[in-house]
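Asker: missing the sequence, but the structure's below:
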């Protein structure tokens, strides 16, 4: 399914976004250094019944950085709100994984009127689960990134189970558009420390959940992992059971069709207007 492309100005940056399909709006916020097209298989499946929106985060691939550094999760959330405003007038269902889940949570707190429902898949939140051993490993990742960004991303992937999860037959990431080394340098200079600096609290999320449906999810293949435990803790604070999804931390790419089935089920259970 072809995507319609657009750009929007955002505090000095120019953000690239794309849309597929028609219907209720659904925003996908990528994990890692994922570009708008990284989850195109999931987007195509959801676009059968929805308008699916995705974008390149500030500083990655087709989106410029605008010189607004250091990057914060709040800045990313404001960017996501601007993308939604450019693509739709309706509140959107938002699906975010990893850093995308954390951005989605900041979005739900800062721009509650733009989000009707948020599926937060394994958000990395030390404010929820502080693991000192993991923090020490992340310090090593940060040090490695000053010398070799590819080695750093390899170490980081090993911490999240990257490359160890199963892959649904036929599943793949969309074709890479940007320069991987430039994206890695930006990610480790800006997004990686921004995630670690985020102090978003469970209380803020619970307050937002009074008007916006927030669902914490974890991959069945991630059980016991730190991000999975973050999702578990968030689910408890939101007073619901953790919803398990096919695959692991990277299920938006590794299990697009199986995940779409589960997402559509959640959409139906929460109704056309969750609020």
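Answerer: That came in fine, so what should we check first? From a predicted model like this one, the values you see are computed outputs, not experimental measurements.
Asker: From here on, just use CA atoms for contacts and neighbour counts.
Answerer: Noted.
Asker: tell me the contacts of the closest residue in space to residue 66 that isn't next to it in sequence?
Answerer: Using Cα to Cα, 6 or more residues apart in numbering and skipping residues adjacent in sequence, the residue nearest residue 66 is residue 13, 3.8 Å away. Residue 13 makes contact with 58, 63-67 under the criterion Cα atoms under 8 Å, 6 or more residues apart in numbering.
Asker: show me the contacts for residue 123.
Answerer: So residue 123 contacts 97-102, 227, 230-231 (Cα under 8 Å, 6+ apart).
Asker: try 7 Å
Answerer: 97-99, 101-102, 227, 230-231 (Cα atoms under 7 Å, 6 or more residues apart in numbering).
Asker: Spatially central residue in the protein, please.
Answerer: residue 100 (1.7 Å; Cα atoms, centre = their mean).
Asker: Could you give the number of residues near residue 147?
Answerer: 10 (other Cα atoms under 10 Å).
Asker: the strands in the stretch 101-250 of the chain, which residues?
Answerer: 115-121, 213-219, 243-245 (DSSP state E, counting those that start in this stretch).
Asker: which residues of the stretch 1-150 of the chain fall in helices?
Answerer: For the stretch 1-150 of the chain, applying DSSP state H, counting those that start in this stretch gives helices covering 40-46, 73-87, 99-110, 132-145, 149-160.
Asker: here's the one I want to compare it with:
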């Protein structure tokens, strides 16, 4: 029986080179790290609560997003930088080695962490990493990304998100799109948009994993794909990475953000993949 989570989150900050990272810790037991990019700690809070009954669960806002301030707002956020941040956070909470679940850009951060600090990771579940350089049409996808960034830089925020979702292969009903990406949004959210489009999107999607290092890593690497993501770009990139690593992808409930849409349905599958089911 999986214990019910009742432990509240304890928030903290950690000074790292060029940034002050906001993080939250819940529960006690073996360490699980839940990471996204650009999604921060809040998006993972429901899933973290479900795991905290028998785990120490670490979540964080990636540098430049949410409550994790950076010294240089014009500096790009690379997977290597975010991996170094994660390494420092894992060492700071002193509960590793960690089981790491990274989704989207967080999956790319997790892969970079395994490459740089495999001793800190027991298992990484890289859920839908958007690694367009692994695709046969990488050049075309690169051009689409450049157009998205240019659209945002020209001041058309909604247009940039429409193009981003089109490239991703994700369709949203118009009322949902307006609620999520319309003009009437909090200034802090708009600042996160600026960071994502200006300093995180291209470094994340154009990162090239070191396949030889990942194949030989002592950390176990799992490539996760949402059952409802068929045909989307992250389904394609994830399958390409799994094939390059000679791995069979692990399917998870829901789509690209299934962990947030239905955390109660997602948590048992995550436990199973981590080897706890």
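Answerer: Sure, I can see it. Predicted model, so just to flag it, every value in this text is computed and none were measured.
Asker: Report the TM-score for the pair.
Answerer: Here the TM-score for the pair of chains, by TM-score structural alignment, normalised by the length of structure 1, is 0.86; 257 aligned residues with a Cα RMSD of 2.2 Å.
Asker: one step back: now check the residue nearest to residue 66 of structure 1 against structure 2: what is it aligned to?
Answerer: By TM-score structural alignment, residue 13 of structure 1 lines up with residue 19 in structure 2.
Asker: Can you give me the distance of its match to residue 260 of structure 2?
Answerer: Remark: distance between residue 19 of structure 2 and residue 260 of structure 2 (Cα to Cα, to the nearest Å) = 26 Å.
Asker: What residue in structure 2 is paired with residue 204 of structure 1?
Answerer: So, by TM-score structural alignment, residue 204 of structure 1 is matched to residue 213.
Asker: now residue 110 of structure 1
Answerer: Counting by TM-score structural alignment, the partner of residue 110 of structure 1 is residue 116.
Asker: Roughly how far does that match sit from residue 194 of structure 2?
Answerer: 28 Å.
Asker: ok, now residue 64 of structure 2?
Answerer: 10 Å.
Asker: more neighbours, these two?
Answerer: residue 64 (28 against 19).
Asker: And that one, what's its match in structure 1?
Answerer: Aligned against structure 1 by TM-score structural alignment, residue 64 of structure 2 finds its counterpart in residue 59.
Asker: Not counting stretch 101-110 of structure 2 itself, show me its contacts.
Answerer: 33-38, 79, 82-83, 124-130, 204.
Asker: hmm, 8 Å instead?
Answerer: Here stretch 101-110 of structure 2 has contacts from 32-38, 79-80, 82-83, 100, 124-131, 204-205, 207, 234, 256-257, using Cα under 8 Å, 6+ apart.
Asker: What is the equivalent residue in structure 1 for residue 84 of structure 2?
Answerer: By TM-score structural alignment, residue 84 of structure 2 lines up with residue 78.
Asker: Next one: the residue lying closest to that match once chain neighbours are set aside relative to residue 16 of structure 1, how far apart?
Answerer: Leaving aside its sequence neighbours, residue 78 of structure 1 sits nearest to residue 107 (Cα to Cα, 6+ apart; 6.9 Å). Residue 107 of structure 1 sits 18 Å away from residue 16 of structure 1 when distances are taken as Cα to Cα.
Asker: One more: residue 129 of structure 1?
Answerer: 33 Å.
Asker: more neighbours, these two?
Answerer: residue 16 (23 against 16).
Asker: wait, doesn't the more buried one sit right on residue 62?
Answerer: Yes - assessed by Cα atoms under 8 Å, residue 16 of structure 1 is found in contact with residue 62 at 5.7 Å.
Asker: what residues are shared contacts of the two?
Answerer: What both residue 16 of structure 1 and residue 62 touch, as defined by Cα under 8 Å, 6+ apart, is the set residue 56.
Asker: Burial check on whatever residue of structure 1 lines up with residue 102 of structure 2, number of neighbours?
Answerer: Aligned by TM-score structural alignment, residue 102 of structure 2 pairs with residue 96 of structure 1. By other Cα under 10 Å, the residues close to residue 96 of structure 1 number 23.
Asker: cool, and residue 89 of structure 1?
Answerer: Neighbours of residue 89 of structure 1 (other Cα under 10 Å): 10.
Asker: Likewise for residue 207 of structure 1?
Answerer: Neighbours of residue 207 of structure 1 (other Cα under 10 Å): 13.
Asker: And for residue 235 of structure 2?
Answerer: 24.
Asker: got a list of what the closest residue to it other than its chain neighbours touches?
Answerer: Leaving out its chain neighbours, the residue that sits closest to residue 235 of structure 2 by Cα to Cα, 6+ apart is residue 229, at 5.8 Å. Applying Cα under 8 Å, 6+ apart to residue 229 of structure 2 gives the contacts 235, 254-256.
Asker: Format these as JSON lines; extra columns: distance to residue 264 of structure 2.
Answerer: Listed next are these as JSON lines, based on distance: Cα to Cα, whole Å:
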{"residue": "235", "distance to residue 264 of structure 2": "22"}
{"residue": "254", "distance to residue 264 of structure 2": "11"}
{"residue": "255", "distance to residue 264 of structure 2": "14"}
{"residue": "256", "distance to residue 264 of structure 2": "16"}
